[in-house]
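Colleague: just the structure for this:
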Amino acid sequence: MPSVRAVARKLTEVVRQAARETDSEADFAHRFHAALQEALEELEIDAEVHLEQMMLTARGERTRPDAVYGSVVLEIERPGKLDTSAGLLETRRQLRRHLEAQAEALAAFDLQVVGASLDGIHILFGRVHGGEVVLEEPLQINHQAMERLLLSIRAIVRRRLSPENLAEDFGPGGVVARRTVRTLFRRLRRDLEEQPRVRVLYDEWERIFGIVYGAQPRRAGEDAEELARRFDLEEAVGPEDLKPLLFSVHTYYALLIKLLVREVLPLVALTGLEEIPSLAARLTAMEDGELRETLEALERGDPIAQIAALRNFIEGGFFAWYLDGFDAETADAVREMGRLLARYEPATQRLAPEAARDLFKRLYQELIPRQVRHDLGEYYTPDWLAQLVLDESGYDGEGRFLDPACGSGTFLVLAARRARERGRSLQEILRNVVGFDINPLAVLTARANLVLALSDILDEHHDELDLPVYLTDAVLIPYRHKRQSEMAMEEGELKAGDWWYALTTVGEFVIPAPFAEERRRMEDLMRLLRDAVEGRGGQGVGAETFLEWIQRRFVDSFELTEEEVEQAAPILHNLYTQMQRLQEQKEDSIWTRILINEFAPAYVGRFDYVVGNPPWIRWGYLSEEYRRATLEMWQSHGLFSLKGMEARLGAGEKDFSMLFTYAAADHYLAEGGTLVFLITQEVFKAKGAGEGFRRFRLGEGTPLKVIKAHDLVTLKPFEGAANKTALIVLRKGEETKYPVPYVRWRKRARGRIRPEMDLTAVREATEREDLVAHPTDPPLGPWMTVPRRLVGIVRQMQPSAGAKPAYTARRGASTEPYGVYWLQVKHVRPDGNLVVENMPGRGKRDVPHVENFVIEPTHVYPALRGGNVRRWGTEHEFYVLVVQDPETREGIEEKRLLQEARRTYEYLEQFKEYLLARASFWKYFSRTYYLDSPLSDSQVLAWAREKVKGDSLYWRYAGETARGHRYQIADVPFYTMFNIGPEIFAPFKVVWARMASDLRAAVVGKRRTPFGEKLVIPTDTTSFIAVEDEDEAHYLCALLNSAPCRFYVRAFSSAGRGFGAPSIIRRIRIPPYKPGHYLHKALVESSRRAHELAAQPVVDTEALREVEARADQAAARLWDLTDDDLQAIYDALAGRVPLVEEPGPPERITPIT
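Modeller: Prediction:
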């Protein structure tokens, strides 16, 4: 069968000739239809034809197009009609009516509505998009126009290339995905043992996995089972199978991307060349050997380079492992992929440019279940949010643009489109729109999306091109590791050598500085290195010959001096030896490409705009290797600011996005440039973890100015995720000045903001509060965010600088695992002992269910969790077992507990294994020792006994580290609980819920139980202040529940995980209680009365509101607030705040020249 392009050329000549030789519409139409029908027959396109069929528009207007081929509307005009303004106007009106009628007729079908009017000299294309008719400008009749017409008709009988169709056919609901992933997973299990190169590729991918996703996903077992179910795996899987399963899915997804881009490019790019036949269709008829060779060429990127001169579309080779040990089952799976892909119309994007969406996002979301993606921290940035980020940056297509964590390329594609709208050429776009990502799958996807976005201008440039999307770590960039030091080499020692390195799973690659400092030199060095180790049939040309090549290339061209090359020779010799060893093990092919990418950040220069969505990973979830590698950077930028108990309690749990922001501003942002990142809102609101970030200074040098911040928390823009999304706009080289503009988004009505909405629709569905931010404790405290007119009010309520707080709050008792310490008391025995049942369904840890166990009442107390705290009252739900000595802050000695409460000890002993498995037990109550060699159990016990002071002794081996074999020893009872001191047993406590959205405080003391009056124990989802006097407790409770205090706390403590922490008390000016003070007495009376009213079976809400109003008045007077101030606070609590006016054009910055 001839190609579409060849048939289009012939059709063009016939149509042109018919236009020259005919004058009437009828004669021209007759010859055109005959020629078109012949062309369709040649291409074996069986399209049903209807001539002059009556149609109706939605408005009931009649219209009769000359012909409908399949569903493509054609209107034939007399030759030359489109040359006149009147003729063109009439033709456009006519075609619009035809398309409207066709859209009405096809409303129930998933079909693209397209049409054309032509007069033999020009052709006018039109289509329907989003319910609107889109008419283009007339085009000359040529082979490109006729090819498009033929493709439009062919598209009717082929499957439309859309994200929805791809997800349906190639997702796990289809046979192809399930079969291919199963095949790959079984192959991988085998090849990891039998194929050395597969092991190396997988190990390097796993190293990157630890950086991208964290060292070990918390729900690895559950996630592996979910993936296995999705792809109908019959074999049992465990936590260790999650990564191999993901690697298999990623391999399938990557192969599909490569095949799809290979199908689409010939039809959307380089339209002047002869058509290149479909690869997908050819795959189905290939024998195994030919199929493997074809796939090897595809994995090298040969077909893409042939079509579009793209050198680096495919490189790295992580997902080409399946070619090693290629077998018949794998071949059959690939043929099935080709057979299904061949059904698609690859020209969909060319025929309908608005279809140029991220083709792959939806498919990936289908392949990886939502829960697994969320456990891995994978969230795609919705297009509307990316549009907002670009708008806030001011990027309009001018200047240099970088996304240092580009993912699938959402920001890059939007930036490239804006650059095209500004008339930028292909070369300018590829030079100035750059992306990095450390995830090889993300890099491939971003390159694919960028190629498709630029495909119709790829023929502007016929030299070889590199896509500016690099597989590299944007934080640990090579030139940060430039050293002046001694380095041990296999052939001796190189002293005081200036060299750079990149760390991989096969070792450290060291590059002499003169070769690494310029990209072209680095690329030439890698090319020579690859040719040298692959020379002589893969045996290598030898290190001496390689060094001769280096001499000829760099010295003879006067690019480097003989002295520079001579000094670098030992490093180069070692580099060759290292690569040669990999070549012998068939492991070398990817490393030269990886190294070129690894060094890309050293060559890209500075950018006017650094934009994106950096990784959000908690410090504790990063791999230990990566934590060590980046520690110096955290410290140099001042991002570690906590010490002692604050850090132990987890306040120092930083988010990697903080370091990423500082590193990106430091390495890539030009002076005066703008950085806009999506980031966790905790960098603004967290009390300890965000302090270093809020320095807004790179090390001790360049300042960063916060231009604006957006609070998007309530919109929950990342589907299914509860993370607190914010946006920050920074400018490099200027000091931050408070207050800072702060925009808080809120929905106008209930419902969610859907990911597929555009920014205009999101703006219409939301309101934006016009607030300002300033620190509670200048300059680094959590941000207080309030309407500008209320800034004075919050300053009235802030403590004076350096003032010591009158009260200290604490977090409730840590009672984890809840299934052990939380109890239901079923009844009280006559001897006073309790029959209890544990609550194994509570908490994250599975523990055995124990019923009807008898224990003493001594250590059983009514428990209070945050969810049971109401304003002015509490509810009782369960009891808690507390076997802690509050003075020592450790568990009651085991001997003593056995004597005083043997049954209680026996109850706890059942759970000894689970209690000793607590990470908190070893974190807070053990000492760590490093030994040169491991010990037997008996040796450990003998050695450890010398280290402990009491009767309890527990130890565990925590693995081998760089410092030696790690042992942890604890000399406290196995049931020891954390964060329980004397305060928890105070006679009165003011308690409020943590992790809420508003302050709800109540006074608690003793509660009557079936076994006597017992103190209430607040648990770890509460905060509390302990006092000795009940009136003082009510004084504090009235203040905390007052409208001024609720407003004040909500202004800096964000709803959710961080809300209501004990530290809020340090940030409120609360005077010490004075029994005789009239305002203090009024507050006590209000709280007592409110507690009485709230305790009634039916609450008198009107009376309670009056009491609360009196408390608000007294609190306002205490803080020197006026009635107008109080009214403004009421308005703010009710959401009646000033809204942002719609933005004007963003400020432009002068681009780098």
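Colleague: for the rest of this, base every contact and every neighbour count on C-alpha atoms.
Modeller: Fine.
Colleague: show me the strands in the stretch 151-300 of the chain, by range?
Modeller: Using DSSP state E, counting those that start in this stretch, the strands of the stretch 151-300 of the chain run over 159-160.
Colleague: in contact with A116, which residues?
Modeller: Going by Cα atoms under 8 Å, 6 or more residues apart in numbering, A116 touches 72-75, 95, 123-126.
Colleague: next: V940.
Modeller: Listed by Cα under 8 Å, 6+ apart, V940 has no contact partners.
Colleague: sequence B follows; please return its structure for comparison with A:
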Amino acid sequence: MGVGLIVDAEEIAEEIRRVASESISEEDLRQGVEYVLKRKVIEKLKEIEGEGVPHASWKPPRARYEVTLVSGVRADALYGHLIIEYERPKTFETKSGFEKAVEQVKGYIIAHAQNNEARFPRYLGVVLDGFKIGFVRYRSVTRTFERKGPFEVNKNTVAKLIEAIVGLRRKALSPEDLLKDFGPESPVTRAAIKTFYGKLLNPLDRTKTFFEDWRRVFSQVCAYSPSKVKGLEKFYGLKDADPEKLLFAVHTYYALIMKLLAAEVGSLYITPRIWSYLRTLEDAYYRGHERLRDELRDLEEGGIFQKLGILNFLEADYFAWYLDEWDPEVGKAIMNVIDRLVEYDPSVADLEPERIRDLFKRLYQNLVPKKIRHDLGEYYTPDWLAELVLNEVGWTLENFEKVAEEKEDVLAPLDLRLLDPACGSGTFLILAIGRLKSYVEEHWIDKKTALRKITRNIVGFDLNPLAVIASRANYLISLGDMLREKGDQPIEIPIYLADSILVERRQTLTAAAYVLRTVAGEFSIPETVVKKGLLPKVLAVIEECVRGGYNADEFKARLLREVELKEDEVSVIVELFNNMLRLEREGKNRIWTRILKNSFAPFFVGKFDYVVGNPPWINWENLPEDYRNSTKELWDAYGLLRKTKGMGLGKVKKDMAMLFIARCMDRYVKDGGMFAFLAPFTIYKTQAGAGFRRHITNYNVQKIHELVTLYPFEGATNRTSLIVIRKAGKTSFPIPCIIWCNPRSKPIDINASLREVARMTKQYRLMMIPIEVNRPESPWMQVTEKAYKTLKESVIGESLW
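Modeller: Alright, predicted model coming up:
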């Protein structure tokens, strides 16, 4: 597969170091480095792109001869200008030498921007002494210049310099621009979705299978029903369209954009590319639309990601069906998407990662109308609220420092484990990675070590196939330049398509088995195989044998050679192999072994120091009947069906958030670990929450935030709370309760920071206690500290809570 023209960052780094070793003054260094950059980067850009490439001004600002100014041609590029300040070789061996260079380049930026603060972010400053390099940029959020370095001149730091130069001619990768180019009003979007929808009207059997199983899974995720997506056809101007198939087309389109961008960003971290991965696809199309299909098939089968050393980025995916329905019309629609995507500069993920935090969330929020998303129970967590959750459990830089000090090990915080069991697009995980990366940079920790630990310890599950792709893409982007330090050993992005609370178990004649139901049939796995950790190996053998055309006897012989199993286990696995072989012959295989691997991931990941998230807010009664029946045993086991006689504030239906909290506390939180979930505030008040309230006080409920008047989910009227629990001891009443009030008439901006939200709202400290002493299942009321003391002294006489 062609990957375009490549710049060898290691070779350029060697040449810069050679120039430095031969230079006496900064002027010698400037001339030598300029020659290297022109020959190795600028001229190659001209060869490929023609006009419109960045140009270097060899007349430096303020008549200084140790500065190079490289300017771009796009107003929407991440940076418009790159200023390189040269210093005499080895100047940065002293701290003062580096600091002086930083101050000089800041002065050049201010002068060239004509002291206009609004223009400062358009500049990137580079300071270079030939052996070491540093970067300077202006951050609008803090209104300060930020510097990084000095770093050794090596392939990674030179790659960052090359990215900045190449990025001068490409559009900055940002949620705002993605929305303009790929939102619902975009002609590119409408044409692609219309094309995908058209292919779903008379699909192949294999496509039908994927569509039906997507519908099955989606109904478990969000109490899906066809009536809830009514109106989508009007939104996209497709009169009388089947809304279910249209939603599947929208999901397919959204998934494709994420895959393409993830491949583009991921490839950036292996070798800096002047001609991108997307250019490769563009080139393939012009050699024939079938060539593009072949390249995309490689993408969908994970080929490009496996070349990058990422094993599981694309697997268990329902959205590659368009390859089977391929024709020139599909090719043209996808090529239009690629043509627009190729204008973007993926290096923003490396140079300014905070600009693309949870990149895809806003795009999806606009591709599907708010009312439909809310009817489906889809409420995306704003960053400020996720920040509050992480603060409350102690996933903070301050706590990382404390852990390192207590354990006398600077790496100790990297061994802390965090899970989001309903991760959606990955908001909590991305923020968690960002905080840990800040700690890594502050302590100069080896990035290869950090990468291995992060991908082992920051984990997510979701049952929505689209959310899993979004979360993996965001996770990959948030790892950023750590991927360059990956080495030869591949990594896995620890986001799994799995049900966090339920894996169905069934007793057979010979042994217990776990069962996964799909529209392609039921798949059984011996419980002992899962618990012994043999499932990944077993599934790998099945997949290889199905592709290799083995019969059942040949498969059994190979299985016994490669995996140590008992006879009763072997018989169940051979039956599974036969089912997979049947699906292969029917043209319906390919993803089912990977779906099985993902589905059983909760058994392999272990327990966590922190479990955080925003679980589905779905009425249990609205879920499919077979799923309700499967989970009823869990509701009973945790005592969640208990009621209080005559004490509720009105009957309400049981919310799945209660089961999520009970199950995840039990299954995933280490003893002594912290847990924080967003949940409906009604669970503390209503009759339906009685069993939940009694159960949860078996743990140490430490704090509750009432966020009812903030309406944090895009103005939706959900009564929101945050519950914080430690898995150590039992609840002691009163529980501290923070009430957040919004005195303004307009809702909170979903893009506001936590600091901004705290400033524009008022917080009141109250307490929560059951209305009946020694009966935690009774509704909980909020009282002031003064009122609590009065109750305790005058009504009760002594503390009975």
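Colleague: before we move on, the earlier item: restricted to helices, list the contacts of A116 of the first structure.
Modeller: Members of the contacts of A116 of the first structure lying in helices (criterion: DSSP state H): L95.
Colleague: tell me which of the contacts of A116 of the first structure you also see in the second structure.
Modeller: Counting by both residues aligned by TM-score structural alignment, their matches' Cα atoms under 8 Å, the contacts of A116 of the first structure that remain in contact in the second structure are 72-75, 95, 123-126.
Colleague: generate a ChimeraX selection restricted to the buried subset of these.
Modeller: Selecting the buried subset of these in ChimeraX, with 16 or more other Cα atoms under 10 Å as the burial test, is done by:
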select :72,73,74,75,95,123,124,125,126
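Colleague: dump the kept ones among the contacts of A116 of the first structure to JSON lines, plus distance to L476 of the first structure.
Modeller: Shown next, in JSON lines, are these (distance: Cα to Cα, whole Å):
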{"residue": "V72", "distance to L476 of the first structure": "54"}
{"residue": "V73", "distance to L476 of the first structure": "57"}
{"residue": "L74", "distance to L476 of the first structure": "58"}
{"residue": "E75", "distance to L476 of the first structure": "61"}
{"residue": "L95", "distance to L476 of the first structure": "58"}
{"residue": "I123", "distance to L476 of the first structure": "54"}
{"residue": "L124", "distance to L476 of the first structure": "53"}
{"residue": "F125", "distance to L476 of the first structure": "51"}
{"residue": "G126", "distance to L476 of the first structure": "50"}
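Colleague: for N142 of the first structure, state which of the kept ones among the contacts of A116 of the first structure is nearest.
Modeller: I123 (9.4 Å; Cα to Cα).
Colleague: which residues touch the aligned residue in the second structure for that closest one?
Modeller: Counting by TM-score structural alignment, I123 of the first structure corresponds to I133 in the second structure. By Cα under 8 Å, 6+ apart, the contact set of I133 of the second structure is 126-127, 149-153, 157.
Colleague: find the pair from the contacts of A116 of the first structure with maximum spatial separation.
Modeller: V72 and I123 (14.0 Å).
Colleague: just say helix, strand or coil for V510 of the first structure.
Modeller: Taking DSSP: H, G, I helix; E, B strand; the rest coil as the rule, one finds V510 of the first structure in the strand state.
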